[in-house]
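**Student:** coords below, sequence missing:
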């Protein structure tokens, strides 16, 4: 692994007690802004932003004038930086507001410029409490309702009014039968005397004219003269026990109510509504959708069963989806996430479906943006990022509770939004808890979208990060055996290893029993490497840390003034500053003296000497100015492609590797190594491939807290350096072979079972340029047994195709006798003496054996000057041969030879002496 971040922290901010520093943003190199959103510094004030000086790690709260209604806002729960203005935005999304019916939660953000001046909050004021409500009850007083049931209906009305008293609500009560009576309008109904007023209503009796009565209530009750408020939500509750006498007019009456934005609830009592036509009437009376506005009970005694449901439909509680007038932005918690001004996540908007607020223009009027792909309780806006392409910007929003698995929505400036779902569809994974848009190739446009699922559990891992491209996706995971919430934080990093691609940091704050870790992944030409380049554990930085990696700075400036980017990592009660390391490249070069292996040597018994010169050059890639040094441990391996013991070069017998350790600085350093090359190697065509392997260890600089350098991935740690042979192939360096091969046999026919030996003589002649690595392969029938070969000329390789055939092994020699000048009719004689030895008999374990010794002589001369003339047609110089048959017997035990032993021994001695005489004294006549 490449260690690009130094684990020795050079700065630590510890002003935060047991609170969690959530955001870390450097407005400039000497100051760090750190938020502590859980810091309860006053009874009704929670969350602070600290201004920390890098030089001495001191921190003081930044003065932010929060409005009086900014109560316990958890300021700093989200922080972001504008890449254009470099201003920082901090948000507090938990401002409560006590209304009559519910407690709403909203948020606001503050923009901080580079001079640390704080601008006015956005938005400047909170959402209004849920609006006023005017409710009109229209009771069925027709003759079909008996007196007892009419009293039950009045009790139901009194109970509902009692439940709505704490809200800013006004009431009216009307009764209909053959005509409509408005008993109390919105002005005359007195909630303090509500029971008396409702009890005073008597049943009218008669027919059921529902449509006409609805029109009268719409026209006379919901009017300003009768107490209706212009901004109040208008509700009409119609209770009936059967079909109306003017059903044909219901549609028009409903349309009039719709025109005045009156929300209508229809309650059908009794068995009359078991018919489809009666149910159709209820659906016509009620607002759409009927499923939320039509109620049916079997009797008036059962009205209490729908009281709570009706109440929640009129005044929806948080997270519920009911009428078209349900909660929108009252629970929005603007600023739960933020992606540089002017966008703020509103995780609680639209029944916790979620949205984001976009502020445009000088007035900064908010424009809520939501997705049609969301469901209630999805938490869209829990996380946010902005991706930039060549043509537009996309807002990326995480919704980690969508269907309990999670979803990410991409909202473009036009067209419909695109949804990205969890590929694993894992319940509780919290897919979308963090999102990040990343420019990998440094062209200022987003290349990747990263989505974390920190709660995903897979055997012995917890958490993963999905890397999404246009056409594909891959996953990043932490180490096995760690339930660490990998992906809790994501942060794009600059190009730490100087390979041309930006990098990524991923936090896993629960690793190692809650100590925490931060993972570094390198960018590549195709995205992000799946293999981590470095893991920074809390214990490597400082003992006692908790939840290290809970937050990571989204920008990495040079705060340590060493011309290298720095990283700020949050943990419980502290922020630690880590420095990136200098990057160097290392070039390895190997040269040889002589640069080529000679091939014209005559003496094949003495190895050739050579010198390998190994040079290293270390070059700085980063902009720092430190005096860098590194320890290099390298190994030079000769002829690495050959398996032992067939290699052609060696340092010493049977050893072809040499290792050395050096300390390298920013200049070239060279080292020499002596080695030997096998004399007259069998393969002189293919070059020697020599491998140089090395390990790199950056050494700390001499300055306090000195940094160690890291090796660039562009520097290979294993290189190959060829050493070739001198190939004499003319000026064009291209060898053209022209080989002549002749075969000569003992006779033209073989008598099976009679002839014991077949001699084959092979003659190879090169008529053009040098021919390297040439082979002659002889194949023979399975009925023959290979016995021996005799090398008459050097550099001839003979191999046996059939591995299981019998064979003999001889040590053969070619003797060259030079005669410079021979007179006409001269005769010269040469005496050749030698010893005959055979290992073949011992190898196969025979007690006796018989073999032939063939000695041959021929004439070699300069064929460019002379012509050999002979009486035969071939005109070839004669080859004279002497064949001696040697027979070996086991040693005789003379103690057992009582009769004839002496005679037999003398005879055997005479035979061997005669045989040896032929071997030792052979005369060639030329």
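**Tutor:** Done, it's in. The structure presented is a predicted model; accordingly, all values stated were derived computationally and were not measured. Numbering: from 1, shown residues only.

**Student:** From here on, just use CA atoms for contacts and neighbour counts.
**Tutor:** OK.

**Student:** What is the burial count for residue 501?
**Tutor:** By other C-alpha atoms under 10 Å, 21 other residues sit near residue 501.

**Student:** ok, it touching residue 523?
**Tutor:** Yes. Shown here, residue 501 and residue 523 form a contact pair, counting by C-alpha atoms under 8 Å, at 5.1 Å.

**Student:** Spit out the contact partners of residue 699.
**Tutor:** Listed by C-alpha atoms under 8 Å, 6 or more residues apart in numbering, the contact set of residue 699 reads 628, 629, 630, 631, 707, 708, 709.

**Student:** Which one (most neighbours) among those residues?
**Tutor:** residue 709 (26 neighbours).

**Student:** Now for residue 239, how many residues are close by?
**Tutor:** Neighbour number of residue 239 under other C-alpha under 10 Å is 24.

**Student:** Next one: it from residue 138, what distance?
**Tutor:** As judged by C-alpha to C-alpha, to the nearest Å, residue 239 and residue 138 stand 6 Å apart.

**Student:** Equivalent analysis for residue 637, please.
**Tutor:** 100 Å.

**Student:** Regarding the chain, what is its longest helix?
**Tutor:** helix 901-920 (DSSP state H).

**Student:** So which elements touch that one?
**Tutor:** In terms of contacts (3 or more C-alpha pairs under 8 Å, 6 or more residues apart in numbering; DSSP states H and E), helix 901-920 is packed against strand 880-888.

**Student:** try this one next to it:
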């Protein structure tokens, strides 16, 4: 029975999950999920119900609390909540949360509308929740307290903070609005205070704190056995298959450094990672697989690496994956030698695509997207394959959105390069942009080589005035320039129209004065620039060379500049042909 593999990177509390489903999509079963060692966390929301907030703000407070609870519902965290003002109210306990009663009780909670007795509220929370097994608290659990308030405490600290420290309670403070003396709130937070205090202008700003606070909760200091490397891994964020193996991107692993997993069946995945990447690199954001002979290759995009973006090549060595090489986004240098990345928001490596052979070398090529480059207009980069290193270290072409249309945005958001849409024998590349898809048609690649020969094979001395008194010019030899043209790609007649080749012939190129020339009436015409049409695989052209005085040694060379109306890429030998006689 045919099956499809479905990734759910936000499943299993954002650690990610992989499912296998029948083609009819009516029956899915769990295939893989990263193993996370869970230790229980007791977390209490202590939220302000003073008269300084409006009823709508009180409702936003409750919604924010439940958004966090909902997001983290499949984790090892158990929640409770207390409203505080002049008096205190247990909104729901840990036991209520486990029994499914928390939402109903939170919705029914009424706004107290009185003073802000914060320290007494902490004392109430310690006695009635953290230190009370009847509330469902686990004495061995890691403890956390989230305080949401729009004002400074109206009371003073007796020993509440010291008791929290003794119990190793991580304390996060959210200060809302204009608070006169924020230093008083600093005393409520646990260390590091600069990371555990959040300031927002109004209660609307709570939504923007959701992800940040969630990450801080997962990183609670003292969470015994907590594997923060996997808890937010989002395994399956990207995926590619290699025979019977799945390669999964896990951008959130290891403090968002990111990594990949090689998964076979439901077994625990083998890690594929680059130890040199910084945190927040998002490695595994995109992934493609390939092969060089029997060797498996994996390309992984890390679009936030060093604020530039990076693509890393991994090669499987026996039973271990190793990072072999990487390519990075471009950088610009501004004033005062401050390096600012052209791809700082370009997200180089955000998308990757294995592209069918573009230049006819029988190797697969790679396309890399940077959809936020050039002020979010976007660009893609083409890297040609290489036998030894997988791909060449320098891109062969950068295609900027602005070179196609000024209206394009997020060009490179998606890439695919395996189809021949034009049925011309050449691969076409589909590139996604905001609201549109563009099809880039590739062109055939040809190789051109040039060969010089001459006749006669010997020059007669009878016509020369050896004393140098004659000013007459004589045709001494005929240069024969022959070109061979071979198409590297396998297009269907795309180069039949021929190529226009612009060439420069130089005589006696190494001497300062001229002894041979190409125009009889012009002694200084030691170079000849012309263009010829190559409309077959082998083309030859003749040019006459003149002299006044005989010299026993002359040097000729040809420099080629190839152009044609189709803008075809051309491969020209690196060493220009040279003839000496």
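**Tutor:** Arrived safely, thanks for sending. These numbers come from a predicted model, not from an experiment.

**Student:** Please point out which parts of the longest strand seen in structure 2 sit buried.
**Tutor:** In structure 2, taking DSSP state E as the definition, the longest strand is strand 474-487. Buried residues in strand 474-487 of structure 2, counted by 16 or more other C-alpha atoms under 10 Å: 474, 475, 476, 477, 478, 479, 481, 483, 485, 486, 487.

**Student:** Work out for me the element residue 24 of structure 2 sits within.
**Tutor:** Element membership of residue 24 of structure 2, judged by DSSP states H and E, is empty: it is in no helix or strand.

**Student:** Please, which helix or strand holds the residue nearest to residue 103 of structure 1 when sequence neighbours are not counted?
**Tutor:** In this structure, residue 103 of structure 1 finds its nearest non-sequential neighbour in residue 97, 5.5 Å apart by C-alpha to C-alpha, 6 or more residues apart in numbering. Secondary structure assignment for residue 97 of structure 1, by DSSP H and E: strand 88-98.

**Student:** From the contact counts, what lies against the next helix or strand after that strand?
**Tutor:** Under the assignment DSSP H and E, the closest C-terminal helix or strand after strand 88-98 of structure 1 is strand 103-112. Applying 3+ C-alpha pairs under 8 Å, 6+ apart, one finds that strand 103-112 of structure 1 makes contact with strand 88-98, strand 334-339.

**Student:** what's strand 103-112 of structure 1 in contact with?
**Tutor:** Under the contact criterion C-alpha under 8 Å, 6+ apart, strand 103-112 of structure 1 has outside partners 73, 87-98, 118-124, 126-127, 129, 330-336.

**Student:** at 6 Å instead, please
**Tutor:** 87-97, 118-119, 121-123, 330-335 (C-alpha atoms under 6 Å, 6 or more residues apart in numbering).

**Student:** picking that back up, buried set for the longest helix of structure 1?
**Tutor:** Buried residues in helix 901-920 of structure 1 (16+ other C-alpha under 10 Å): 918, 919.

**Student:** Also stretch 515-526 of structure 2?
**Tutor:** Buried, per 16+ other C-alpha under 10 Å, within stretch 515-526 of structure 2: 515, 516, 517, 518, 519, 520, 523, 525, 526.

**Student:** can you tell me which helix or strand the aligned partner of residue 622 of structure 1 in structure 2 belongs to?
**Tutor:** In structure 2, residue 622 of structure 1 lines up with residue 489, judged by TM-score structural alignment. Secondary structure assignment for residue 489 of structure 2, by DSSP H and E: no helix or strand.

**Student:** For burial, what's the neighbour tally of the spatially closest residue to residue 489 of structure 2 that is not a sequence neighbour?
**Tutor:** Leaving aside its chain neighbours, residue 489 of structure 2 sits nearest to residue 360 (4.4 Å; criterion: C-alpha to C-alpha, 6+ apart). Using other C-alpha under 10 Å, the number of residues around residue 360 of structure 2 comes to 16.

**Student:** Kindly report the same for residue 362 of structure 2.
**Tutor:** Residue 362 of structure 2, neighbours per other C-alpha under 10 Å, totals 14.

**Student:** do the same with residue 216 of structure 2
**Tutor:** Using other C-alpha under 10 Å, residue 216 of structure 2 has 14 other residues around it.

**Student:** and the residue nearest to the spatial centre of structure 2, how far is that from residue 307 of structure 2?
**Tutor:** By C-alpha atoms, centre = their mean, structure 2 has its centre lying nearest to residue 349, at 2.3 Å. The gap separating residue 349 of structure 2 from residue 307 of structure 2 is 12 Å, by C-alpha to C-alpha.
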